[in-house]
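[1] the following block contains a protein sequence and its predicted model.
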Amino acid sequence: MKLSAELKAFEERLGHRFEQPALLVRAVTHSSMASPTRDDNQRLEFLGDRVLGLVMAEALLERDRSAEEGLLAPRFNALVRKEACADVAREIALGDVLKLGRSEMLSGGRRKQALLGDAMEAVIAAVYRDAGFDVAKAVVLRLWGKRIDSVKEDARDAKTALQEWAQARGQTPPAYVETARSGPDHAPQFTIEARLQNGEVETASAGSKRQAEQAAAKALLARLKQG
């Protein structure tokens, strides 16, 4: 099988040239394009999630040999969660080469976080099946490099920290209120207020409620520390 010019360019961005090009084609094929003669990437996604997890677990142990499991777990979750996979997918323009059905394409599938994250995991599995674990590990470490280096800060759960701040001062847990939603259904923007019992409020916007809540909590924590 010969790859299209677009997929050859993607190989360059990924940093791996496939000996079995069909694996890459399958990895970028969404279920909306599946047929009796065309496999989608769901099984590869399942495998890729496990490969990514093993690479990240090893990397965290190697970078911090004294960290206990209680510290390693949130760092691990920050590195393997769907948002992180989708961010990496955007950096290498994976969305540009996805094979999508018409309805998925019209609904903005190339930009959907869940779809990009799943496809990124499928691509990792394709590299693993094409060239083995060591090669897949090298690709993942290169693509995730800066995230692994900064994960101690990124893994901090701002909502948990804000709740602990409030409880330590005898306040009720923070409230998170959606104050606005904008954008099309396939790419919404949520605006969330984080509110404390003492009247302190901060607002943030993001592409998901979870991200907006975390961003609002982080902004409020930063202001409380300054005060």
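    Yep, that arrived.
[2] going forward, measure contacts and count neighbours with C-alpha atoms only.
    Fine.
[3] where exactly do the helices run in the protein?
    Using DSSP state H, the helices assigned to the chain run over residues 5-14, 21-27, 42-63, 69-80, 82-91, 102-106, 113-131, 133-149, 151-154, 158-168, 209-226.
[4] of those, flag the one that's most buried.
    helix 113-131 (a mean of 24; mean count of other C-alpha atoms under 10 Å).
[5] A further structure is provided below for comparison with the first:
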Amino acid sequence: MTPSADIRAFMGRLGHRFRRPELLVRALTHGSIGSATRPDNQRLEFLGDRVLGLVMAEALFHADPDATEGQLAPRYNALVKGETCAAMAREIGLGEVLKLGRSEMLSGGRRKEALLADAMEAVIAAVYLDGGFDAARDTILRLWQTRLDSLDDDPRDAKTALQEWAQAHGMPPPVYDQTGRSGPDHAPVFHITARLADGREAQAQGAGTKRRVEQEAAQALLSRLEKSE
């Protein structure tokens, strides 16, 4: 098949020229528009998740020969988590070429975090099937290199760090309460309070996913704790 102009432009941003562009088209086809004659990207997402994981594990393994498993695990999680995949998808304009059903399109599907993350993994699988593991590794490392280079030695997410702080001080895990929600259904704004057993708390609000705003609330509470110590 001859890819459309927008698909060719996306190939350029991705950095892989497909010999079988139909693989990329499938990777960009969401279940809301898929059919028996037009397969969607769910199976590719499953494969791409594993390819990304292997490439990141190998890169981290070689980057720091002295790191323990306990040090490597949070770095790995920071690189392969859904938020990172969605951020990468936004950086290369993946949402612009997603093939969505009408209802998903009208509900803001091109901006949805989970949908973008899943499609990014599917695209990785398409590169792997089209060009083999070396091509997939080269593509992933080129896209993720900045994140690899700037990765903290201890990139635990804020919720994990706050839970460990609470445990170290003899407290149960913090709780996260949704105290409000505003905005349209396709772009909700969540209001979250992170609270410790001793009553100390912090709030955050933002668009995207509830999980992301919980992370922001946890970070706000961590910052408050650091100032009080």
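    Arrived safely, thanks for sending. Everything numeric here is computed off the predicted structure, so don't read it as measured data.
[6] got a TM-score for the pair?
    The TM-score (TM-score structural alignment, normalised by the length of the first structure) is 0.92; 227 aligned residues with a C-alpha RMSD of 1.8 Å.
[7] one step back: which among the helices of the first structure is found nearest to residue 176 of the first structure?
    Residue 176 of the first structure sits nearest to helix 209-226 of all the helices of the first structure, at 6.6 Å, using C-alpha to C-alpha.
[8] so what secondary structure elements neighbour the closest one?
    Counting contacts by 3 or more C-alpha pairs under 8 Å, 6 or more residues apart in numbering; DSSP states H and E, helix 209-226 of the first structure is packed against helix 158-168, strand 189-195, strand 201-206.
[9] mind listing what the spatially most distant residue from the centre of the first structure touches?
    Going by C-alpha atoms, centre = their mean, the residue of the first structure most distant from its centre is residue 170, 35.1 Å out. The contact partners of residue 170 of the first structure, by C-alpha atoms under 8 Å, 6 or more residues apart in numbering, come to none.
[10] now residue 93 of the first structure, nearest residue through space, not along the chain?
    residue 10 (7.7 Å; C-alpha to C-alpha, 6 or more residues apart in numbering).
[11] I'd guessed the one you found sits against residue 94; true?
    Yes - with contact defined as C-alpha atoms under 8 Å, residue 10 of the first structure reaches residue 94; the gap is 7.3 Å.
[12] ok, residue 36 of the first structure to residue 4 of the first structure distance?
    Using C-alpha to C-alpha, to the nearest Å, one gets 22 Å for the distance from residue 36 of the first structure to residue 4 of the first structure.
[13] the two - which one has more neighbours?
    residue 4 (11 against 5; other C-alpha atoms under 10 Å).
[14] which residues does stretch 68-84 of the second structure contact?
    52-53, 56-57, 60-61, 113-114, 117-118, 147-148, 151-157.
[15] residues contacting the closest residue to residue 124 of the second structure other than its chain neighbours?
    Closest residue to residue 124 of the second structure apart from its sequence neighbours, by C-alpha to C-alpha, 6+ apart: residue 48 at 5.1 Å. Going by C-alpha under 8 Å, 6+ apart, residue 48 of the second structure touches 121, 122, 123, 124, 125, 126.
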